[in-house]
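1. I'd like to go over a predicted model; first the sequence, then the structure.
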Amino acid sequence: MTTSAPAEESAQESATTTDDLRRSRRPWRRTRIALLVIAAVIAVVAVTTSVTPWPSALLIRAVFEKGGDATAAEMQKHVPDVELTEQLDIAYGDAGADTTMDVFAPASAAGPLPTVVWIHGGAWISGEKENVDPYLRIIAAEGYTTIGVNYTIGPEGVYPLAVTQLNDALAYIDEHAADLGVDPQQIVLAGDSAGGQLASQMATLVTNPDYADIMAVEPSIEASQLVATILNCGVYDLAALARLDGIAGWGFKSAMWAYSGTKTWAEDSTGATMSTIDWVTADFPTTYISGGNGDGLTWLQSIPMAQRLDELGVDVTTLFWPAPHEPSLPHEYQFHLDLPDAQTALDRTLEFLDQHTTR
């Protein structure tokens, strides 16, 4: 039987329409598959981040490390052409790179010098001593021994491991003072951001016996050896930190979970003992404290800490900027030495050291 031409044309049109329909559905099918894959990834990430802090901590660390490298490079341009002696990667403990320190001093030094022990920041989950080495070279060039200290960050190590390591570092510095060019009777504890919190915590351990008992840590130096603290852009009130929301709140809460090893850090001994604003006493050493006006931690942490120390009768030197100050100074502004305001902070820091140490 022979099919008529119109029937053939109709069959061809029908086949063409079916093929076109199939092709038109393919992009939607691909899109649907892609959406299902994305949804599955989001679900996995949501479940993972609800049971472990590692993914969030590593994401935050990557961002911080990039910024830390850039800031160190910016500071390096401002290191003066002064000959220094450098002792790098000195082991003060047995945890590898985590328990090492870098020591800088002017090559012209004829004896031990007042010593600034600097604890780096990084939200307790990132950072390393090399981030602050250029700043320590700048201070050393002015006639000080400066020491940058590493400690185990979270989530690899959990609180209070860093505190006990830093106490070990101070013990090493005290024991090897002569070899390091350290005057063990003139030690200044300093830090930035999370390192500011840790510096305040170590100073509180040294000057408040009740706090040392609560922490079950025997301070490795005497209060008489600690002549001052330098606190930049730090955290001193964990309850206030826990009230943060938005991206900043997520970041700090993720970091604290990673550092403490528990989601309930704000409700237990971790938050309580890290909140040095509640433990400082009139015996806390004379303190320089600063923060940028564009940094929320200045208003939430640094200014209240300065006010608390002042209430206790501690000698406090502050460098804060009016709220409308321009440019708005960010977190860790003091390291951005291309800024005139950061140069002002450096000058004030050196003036503070000169006033409270003897060379």
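-> On my side now, so go ahead. Numbering: from 1, shown residues only.

2. from here on, contacts and neighbour counts on C-alpha atoms
-> Noted.

3. centre of the chain to stretch 189-206, how far?
-> 11 Å (C-alpha atoms, centre = their mean, to the nearest Å).

4. stretch 247-257 too?
-> 12 Å.

5. what residues of that stretch count as buried?
-> Gly251, Phe252, Lys253, Ser254, Ala255, Met256, Trp257 (16 or more other C-alpha atoms under 10 Å).

6. second one coming, line it up with the first:
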Amino acid sequence: MLKNRNLKLSCAAGMALCLLSSAWSSQETEDVALTVDGIDIPIVVLTPEQGKGPFPVVYHVHGGGWNGGTKMEVPGAGLPPESKVLCDELGIVYVGLAYRGKAQGTFQDAMDDLRASIKWFESNKKRFNADTSRVGFSGGSAGTPLSALLAQEMSSCKTYVGLFGVYNLLSNEESLFPDEEACAEYDLVSEQQKRAASAFYHIRKNPPATLLFHGALDILVHPTQSERFAEKLKAAGAEVSCTIYPNANHGYLNPRNPEEYKDSVLKIADLYTQHLTRYSLDVDGLSAQLDEMLERYFPLEKVNLAEVVGRWKAKKETLEFSADGTGTSTNQKGESRPLTYTVNADRIDVSIGQNKMVYYMQNDRRAIYSIYPEGRFAGRKEHYTRQK
């Protein structure tokens, strides 16, 4: 179980959300970059409110399995997990890009959407006080094939950050995503199409400085995707670092996984300081601010029975604990099963029939979580929020 002994914590858990608004006061703007076949392609821009621009730009391409939206509506644009922290801290404009998924188009349609959105932003750079000669790209999961290609084709791209990514569709047999069905739905059928959609085969001269992050427990996208891409980039002369977190699964880089999140943010900040921004990095200062922000997500070292009693809700299950050590587990269909539980120091041991689970409570006491021990979701946390 994660402990917070190695972090310097200096504020109360309840202050964590306040820090996001006080320490980092960036401004978020939503717009529509283009409309194609009656479908709006949104864009979201996060701009620093401190410092003097023009500021460098990081374009981010969200994941999501190429799913979501409707036939006439694409999934919304998203920003990377470190954007709120580093926008003001390093003076970077973050641009979240959207694109047509499987329900609206093809992989090449998505690439066209992204290129057109970038052109829209470049034509509006003065509005956002942006310097488009200093550009970085980032992507997560299903957004990595798209973002990694863009990073290789744009000469102004100085940095690339890939999170649990797919970089070679021709050598992906160890992963569950994308499978042949997903590829077919996105018009990635032939060897030629898959090669064209794989950054692994399109590394440019003088590739951008690159950070790749992956979880060793990730079987949705196997970590060899990042490892092999890193090796290919190094062979091409790129400055590249590949971090594999031993206890992490897919989609883990967020504040609810505080140790990995902090480590990744500090590494990304260092990359941008060296290759993108003109700001200097106060490592100790940023580390201290992250500690304060993340304190709420670490587990309590001593759980009290009175704090456990009540209702806790996750996506697919609601747990209710009574003071006498009994309770119920209710699924989405409203079907309930009895449970028993005991509180033992830093953990809550729960028995539901033959199933035994261990839960931990966050420092802010607003959520409890379990950690999947094995299988596809090994290492992932299932969070339950306290209900009033």
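-> Nice, I can see it. This one's a predicted model, so the numbers in the text were calculated from it and none came from an experiment.

7. could you tell me which of the buried residues of stretch 247-257 of the first structure belong to helices?
-> Using DSSP state H, the members of those that fall within helices are Gly251, Phe252, Lys253, Ser254, Ala255, Met256, Trp257.

8. which pair in these spans the largest distance?
-> Gly251 and Trp257 (10.0 Å; C-alpha to C-alpha).

9. would you turn the buried residues of stretch 247-257 of the first structure into JSON lines with distance to Gln186 of the first structure?
-> What follows is those, written out as JSON lines (distance: C-alpha to C-alpha, whole Å):
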{"residue": "Gly251", "distance to Gln186 of the first structure": "36"}
{"residue": "Phe252", "distance to Gln186 of the first structure": "34"}
{"residue": "Lys253", "distance to Gln186 of the first structure": "36"}
{"residue": "Ser254", "distance to Gln186 of the first structure": "37"}
{"residue": "Ala255", "distance to Gln186 of the first structure": "33"}
{"residue": "Met256", "distance to Gln186 of the first structure": "32"}
{"residue": "Trp257", "distance to Gln186 of the first structure": "35"}
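
10. just give me the closest of those residues to Val41 of the first structure.
-> Nearest to Val41 of the first structure among those is Ser254, at 19.7 Å by C-alpha to C-alpha.

11. that closest one and Ser56 touch, don't they?
-> Yes: judged on C-alpha atoms under 8 Å, Ser254 of the first structure makes contact with Ser56 at a distance of 6.3 Å.

12. from the ones in helices among the buried residues of stretch 247-257 of the first structure, which is closest to Ala203 of the first structure?
-> Of all those, Ala203 of the first structure sits closest to Met256, with 21.0 Å by C-alpha to C-alpha.

13. what residues are up against the equivalent of Ile277 of the first structure over in the second structure?
-> Under the alignment defined by TM-score structural alignment, Ile277 of the first structure corresponds to Phe200 in the second structure. Counting by C-alpha atoms under 8 Å, 6 or more residues apart in numbering, Phe200 of the second structure touches Tyr167, Asn168, Phe229, Lys232.

14. ditto for Leu19 of the second structure
-> Gln289, Glu292, Met293.

15. would you turn the residues you listed into JSON lines with secondary structure and neighbour count?
-> Converted to JSON lines, these look like this (DSSP: H, G, I helix; E, B strand; the rest coil; neighbours: other C-alpha atoms under 10 Å):
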{"residue": "Gln289", "secondary structure": "helix", "neighbour count": "20"}
{"residue": "Glu292", "secondary structure": "helix", "neighbour count": "23"}
{"residue": "Met293", "secondary structure": "helix", "neighbour count": "27"}
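
16. could those go into JSON lines alongside distance to Ala367 of the second structure?
-> Shown next, in JSON lines, are the contacts of Leu19 of the second structure (distance: C-alpha to C-alpha, whole Å):
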{"residue": "Gln289", "distance to Ala367 of the second structure": "22"}
{"residue": "Glu292", "distance to Ala367 of the second structure": "18"}
{"residue": "Met293", "distance to Ala367 of the second structure": "16"}
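
17. where in the first structure does stretch 130-148 of the second structure fall?
-> Alignment note (TM-score structural alignment): stretch 130-148 of the second structure is matched to residues 182-200 of the first structure.

18. now the end-to-end length of that stretch.
-> The first residue of stretch 182-200 of the first structure is 21 Å away from its last residue (C-alpha to C-alpha, to the nearest Å).

19. can you list contacts of it?
-> With C-alpha under 8 Å, 6+ apart as the test, stretch 182-200 of the first structure has contacts from 112-124, 145, 163, 173-174, 177, 202-203, 224-236, 274, 276, 332, 357.

20. next one: stretch 28-35 of the second structure to chain centre, how far?
-> Mean-position distance between stretch 28-35 of the second structure and its chain equals 21 Å (C-alpha atoms, centre = their mean).

21. before we move on, the earlier item: and of the contacts of Phe200 of the second structure, the nearest to Glu317 of the second structure?
-> Nearest to Glu317 of the second structure among the contacts of Phe200 of the second structure is Tyr167, at 35.2 Å by C-alpha to C-alpha.

22. looking at the contacts of Leu19 of the second structure, spot the one nearest Thr210 of the second structure.
-> Distance to Thr210 of the second structure, by C-alpha to C-alpha, is smallest for Gln289 among these, at 24.9 Å.

23. which stretches of the stretch 151-300 of the second structure form strands?
-> Secondary structure of the stretch 151-300 of the second structure by DSSP state E, counting those that start in this stretch: the strands cover 157-163, 209-215, 240-245.
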